[in-house]
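Trainee: got a predicted structure plus its sequence, pasted below:
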Amino acid sequence: MQAFINEYGGQILTKSAEHIYISALALALGILVAVPLGIVLTRFQKISSFVIGLASVLQTVPSLALLALMIPFFGVGKLPAVIALFIYSLLPILRNTYIGMKNVDWNYRDVAKGMGMTNLQSIFSVELPIAMPTIMAGIRLAATYVIAWATLASYIGAGGLGDLIFSGLNNFQPPLIIAGTVPVIIIALLSDFLLGLLENKLTPTALKQEVE
């Protein structure tokens, strides 16, 4: 065990850092695109089904096939991997943002309007905080997906813990497989825990008490 850590310890840390970088960047892009888009769709109901349906279709494409499709356009490396993972992160965040915003009681909107709030003020001060638990549930789900699928990014030269896993599979070295798999699980669990803390912080106190 000590010999294995001495030999591969540095590589495990480096690959873990690459994995986190790829996953975090893809998830951040997904949030930046899907949350505003989900909010906009609640104001344009006629196109909401088409846009969410398109996102659903994109997620049905096998992850390895989508990664391969990125190569002719973006080559190999981290860029195509981030773009592919970004596409996969869209649906859970977009769908949950749309559902969360759409399910906000109209009474809250009427109160905001009665207080003289503009549409944007109502969204940011009233609707978003109420919809936050649903939105964060989508982000937490997307984070789990992205971290898991990022292991396949090694097939197109993006690095990450997938390098250790597939190297172990190709060379029949179970310790390498475990060295790649365990950190992925830890990263996924840790990210879900941290996002849970963020969700708790962003959710209005009155709403949390109502749920309890």
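Mentor: Noted; the coordinates are in hand. Because the structure is a prediction, the values reported are computed rather than measured.

Trainee: can we go C-alpha only for contacts and neighbour counts from here?
Mentor: Fine.

Trainee: check which element follows the lengthiest helix in the chain along the chain.
Mentor: Longest helix in the chain by number of residues (criterion: DSSP state H): helix 2-43. Counting by DSSP states H and E, the next helix or strand C-terminal to helix 2-43 is helix 45-60.

Trainee: below is an additional structure, to be compared with the one above:
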Amino acid sequence: MNLIADALAWIFSGDPGAGLAPIPVAFVEHLVYTFLSVLIAGAIAVPAGWAIGHTGRGRDVAVAVSGAARAVPSFGLLLLLVLLLGVLHKPEAAVITFVLLAIPSLLAGAYTGFEAIDRAVVDAGRSMGMTGGQVLRRIEIPLGLPLLIGGVRAATLQVVATVTIAAYANLGGLGQYIITGLNLRRFDMVLGGAILVAVLALVLDALFALGQRFALPHGVRASSTRSAPRARAPRPAAA
């Protein structure tokens, strides 16, 4: 309990010490790396996932690529890219590492969102004379959006947790408190940094959970509500 109290006191002290950046600055750095990486990964993975889900081709390749990307250790990849790109390009090496980490979840969320759609709905759209592009825009993307947001949610949480290793390359973020605290044996700083990362992850998870809930089209939500079984009123006992 004393360590927790010391960690909370360190968080609210306003001065992290050891020449480190203030906590608000570290928060901003952490979020910049996270959202920039997820945005770049989304620009790569989401169109590819939509193409796979729309055409039904390439799913096996996507699964293989996603599995291979998940198996690569992030810390080892970061150090390798720093060595390959040079110390002057450490931010680029970190972003590439986080992008590769985020792609599998985004790719899976994009194509599984389309695969989860009832084929009868897609066939109904085609029978009404919709072109492939209209089916994509008006049916598949809106109905597949909740699972896509779920993929963005998973990717964001993975990147938030992994951005802490950027501190090993002196790139800032909330991980700098954990790394520096371990070196200085300042366990209040280590626990405080871990608490900050956990709070940030929980807040982002809650926001994406709300977004996933409201991404479902209103008509589908209303249909699900109407089709839910209603509780029957108890019958009066016979006299």
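Mentor: Thanks, I have the structure now. Computed from a predicted structure; not experimentally measured.

Trainee: what's the angle from the longest helix of structure 1 to helix 45-60?
Mentor: With axes from the mean of the first three to the mean of the last three Cα atoms, to 10 degrees defining the directions, helix 2-43 of structure 1 sits at 160 degrees from helix 45-60.

Trainee: the helices in structure 1, which residues?
Mentor: Secondary structure of structure 1 by DSSP H: the helices cover 2-43, 45-60, 63-74, 78-102, 106-114, 119-122, 128-149, 162-170, 174-202, 205-211.

Trainee: what span of structure 2 is the fourth one aligned with?
Mentor: What that stands for is helix 78-102 of structure 1. Here helix 78-102 of structure 1 aligns to structure 2 at residues 91-115, judged by TM-score structural alignment.

Trainee: how much does the matching stretch stray from structure 1?
Mentor: On superposition with structure 1, the mean distance recorded for stretch 91-115 of structure 2 (mean Cα distance after the TM-score superposition for structure 1) is 1.1 Å.

Trainee: which parts of that stretch are buried?
Mentor: The neighbour-count check on stretch 91-115 of structure 2 (16 or more other Cα atoms under 10 Å) flags 91, 93-115 as buried.

Trainee: hang on, the earlier thing: deepest in the core, which of the helices of structure 1 is it.
Mentor: helix 78-102 (a mean of 25; mean count of other Cα atoms under 10 Å).

Trainee: now do that helix and helix 128-149, the angle between them.
Mentor: 150 degrees.

Trainee: tell me what helix 78-102 of structure 1 is packed against?
Mentor: Packing partners of helix 78-102 of structure 1 (3 or more Cα pairs under 8 Å, 6 or more residues apart in numbering; DSSP states H and E): helix 2-43, helix 45-60, helix 63-74, helix 128-149.

Trainee: about what we covered before: what is the longest helix of structure 1 packed up against?
Mentor: So helix 2-43 of structure 1, by 3+ Cα pairs under 8 Å, 6+ apart, packs with helix 45-60, helix 78-102, helix 128-149, helix 174-202.

Trainee: mind doing that once more with 10 Å?
Mentor: helix 45-60, helix 78-102, helix 128-149, helix 162-170, helix 174-202 (3 or more Cα pairs under 10 Å, 6 or more residues apart in numbering; DSSP states H and E).

Trainee: turn those helices into a markdown table, columns for distance to Q2 of structure 1.
Mentor: A markdown table is the format used below for these (distance: least, Cα to Cα, whole Å):
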| stretch | distance to Q2 of structure 1 |
| --- | --- |
| helix 45-60 | 42 |
| helix 78-102 | 32 |
| helix 128-149 | 28 |
| helix 162-170 | 18 |
| helix 174-202 | 12 |
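
Trainee: just put the helices and strands packed on helix 78-102 of structure 1 in JSON lines and tack on distance to L176 of structure 1.
Mentor: Below are these laid out as JSON lines (distance: least, Cα to Cα, whole Å):
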{"stretch": "helix 2-43", "distance to L176 of structure 1": "9"}
{"stretch": "helix 45-60", "distance to L176 of structure 1": "30"}
{"stretch": "helix 63-74", "distance to L176 of structure 1": "21"}
{"stretch": "helix 128-149", "distance to L176 of structure 1": "17"}
